[in-house]
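Q: Need a 3D model of the following:
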Amino acid sequence: MIFTETKLSGAFIIDLDQRSDHRGFFARTFCGQEFEAHSLKPTVAQCNTSYNYQKGTLRGMHYQIPPAAEAKLVRCVRGAIYDVIIDMRPESPTFLSHVGVELSADNRRALYVPEMFAHGYQALTDESEVIYQVGEFYQPGYERGLRYDDPFFNIEWPIEVTEISQKDSNWPLLRMMTVGSGYPR
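A: Okay, here's the model as predicted:
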């Protein structure tokens, strides 16, 4: 695997280190030892898949707070998505900064999302499918979220948002969050 750290400390784009021959190629998509060597959490508690009927579908921005904070390894295995993460770690020099990256079945990239990062993505193709390994069990009482269109973040989604859940469209704006509502300060 080829690890490239993003501008957000601890968040990595992971490309395959392909071994090719006349049959095709082989590549490792996960290795606990390689994750540990890059100071990443190698724990996998759950594996999830998400299928999107239509391009423009948006899911996010979700995260869990301690003691159920979760790291994720996200990969698009069909179609393409635009994946965005926001650093929600108050002690981080990149607190409240975000990055976006295209993940697709063609580029075979993965995105490592550290604990306390909000995560969401937009389907860029019809029938896109995303698989992600999660380092903690989902616990609804610790789930938090941010609005995908919060003017504070000014995320530039590549295409018009055509589908979104009511829950995701109703997350609070950052300026409305307080310590008691999940704002991590």
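
Q: okay, CA-based contacts and neighbour counts for the rest of this
A: Fine.

Q: List the buried residues in the longest helix along the chain.
A: As assigned by DSSP state H, the longest helix anywhere in the chain is helix 32-37. For helix 32-37, a neighbour-count test (16 or more other Cα atoms under 10 Å) marks Phe35 as buried.

Q: Now show me the structure for the sequence below, then we'll compare the two:
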Amino acid sequence: MKFLATNLPGVVVIEPRTFVDERGWFMESFNQRCFSKGLQDLGIPAPESFVQDNQSCSKKGVLRGLHYQRAPHAQGKLVSVTRGAAFDVAVDLRSTSATYGKWFALELNARNKKMLWIPEGFAHGFLALEDETCVNYKTTRYYNKEAECSVFWKDQLLGIKWPRLERYLLSDKDKNAPCLSS
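A: Below you'll find the predicted structure:
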């Protein structure tokens, strides 16, 4: 696996090795030892462990996010797409960080097989670019409803450059999320 640092300290793009032959392809999608070493080689501490796996499947235009959980339930997330394509976004919410309010995005899809490591202290969201976009994410803490929070996806302070689509489908929670400056 190749581990690539981003403009947000702690957020990492992971490119797995894929073996292709006439039968199809094979890849190791997660290996704790490799994951920990890849992060440590970039000077990033590895999380203790993953405790929960989540999956969603979305129609084209579904926008989920920007979600996070408050401490002590803050989650690190390892995000991948196994079907379709998603514009995946991480936003730095660490108030003492030099990159507070900055964002990083990339397309995760079933073809490029890239993954995104988003540590605690970041909001996460994605826009499904195709029908039947299946997103998987491993989390470092269990979901806690009382710690659940959101940031408005079109917050002008953030200025995220979302891909233009004919329409966006959002939950009421995401439509009504507060802006970061609120």
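
Q: so what number do they get for TM-score?
A: Once superposed, chain against chain, the TM-score is 0.91 (TM-score structural alignment, normalised by the length of structure 2); 175 aligned residues with a Cα RMSD of 1.4 Å.

Q: circling back: name the helices or strands packed onto the longest helix of structure 1?
A: In terms of contacts (3 or more Cα pairs under 8 Å, 6 or more residues apart in numbering; DSSP states H and E), helix 32-37 of structure 1 is not packed against any helix or strand.

Q: Quick check: next helix or strand after it?
A: Where DSSP states H and E defines the elements, the next helix or strand beyond helix 32-37 of structure 1 is strand 46-52.

Q: Can you mark which positions in that next one are buried?
A: Result for strand 46-52 of structure 1 [16+ other Cα under 10 Å]: buried residues Asn52.

Q: Run through who's touching it.
A: 123, 126-137 (Cα atoms under 8 Å, 6 or more residues apart in numbering).

Q: Mind checking which of those land in helices?
A: Short answer: the contacts of strand 46-52 of structure 1 have none in helices (DSSP H).

Q: Show the buried residues in these.
A: The buried subset of these (16+ other Cα under 10 Å) comprises Ala123, Asp126, Ser128, Glu129, Val130, Ile131, Tyr132, Gln133, Val134, Gly135, Glu136.

Q: between those residues, which is closest to Ala68 of structure 1?
A: The shortest gap between Ala68 of structure 1 and any of these belongs to Glu136, at 6.3 Å (Cα to Cα).

Q: What separation is there between the closest one and Ile2 of structure 1?
A: For Glu136 of structure 1, the distance to Ile2 of structure 1 (Cα to Cα, to the nearest Å) stands at 24 Å.

Q: Please apply the same query to Gln33 of structure 1.
A: On the measure of Cα to Cα, Gln33 of structure 1 and Ile2 of structure 1 end up 13 Å apart.
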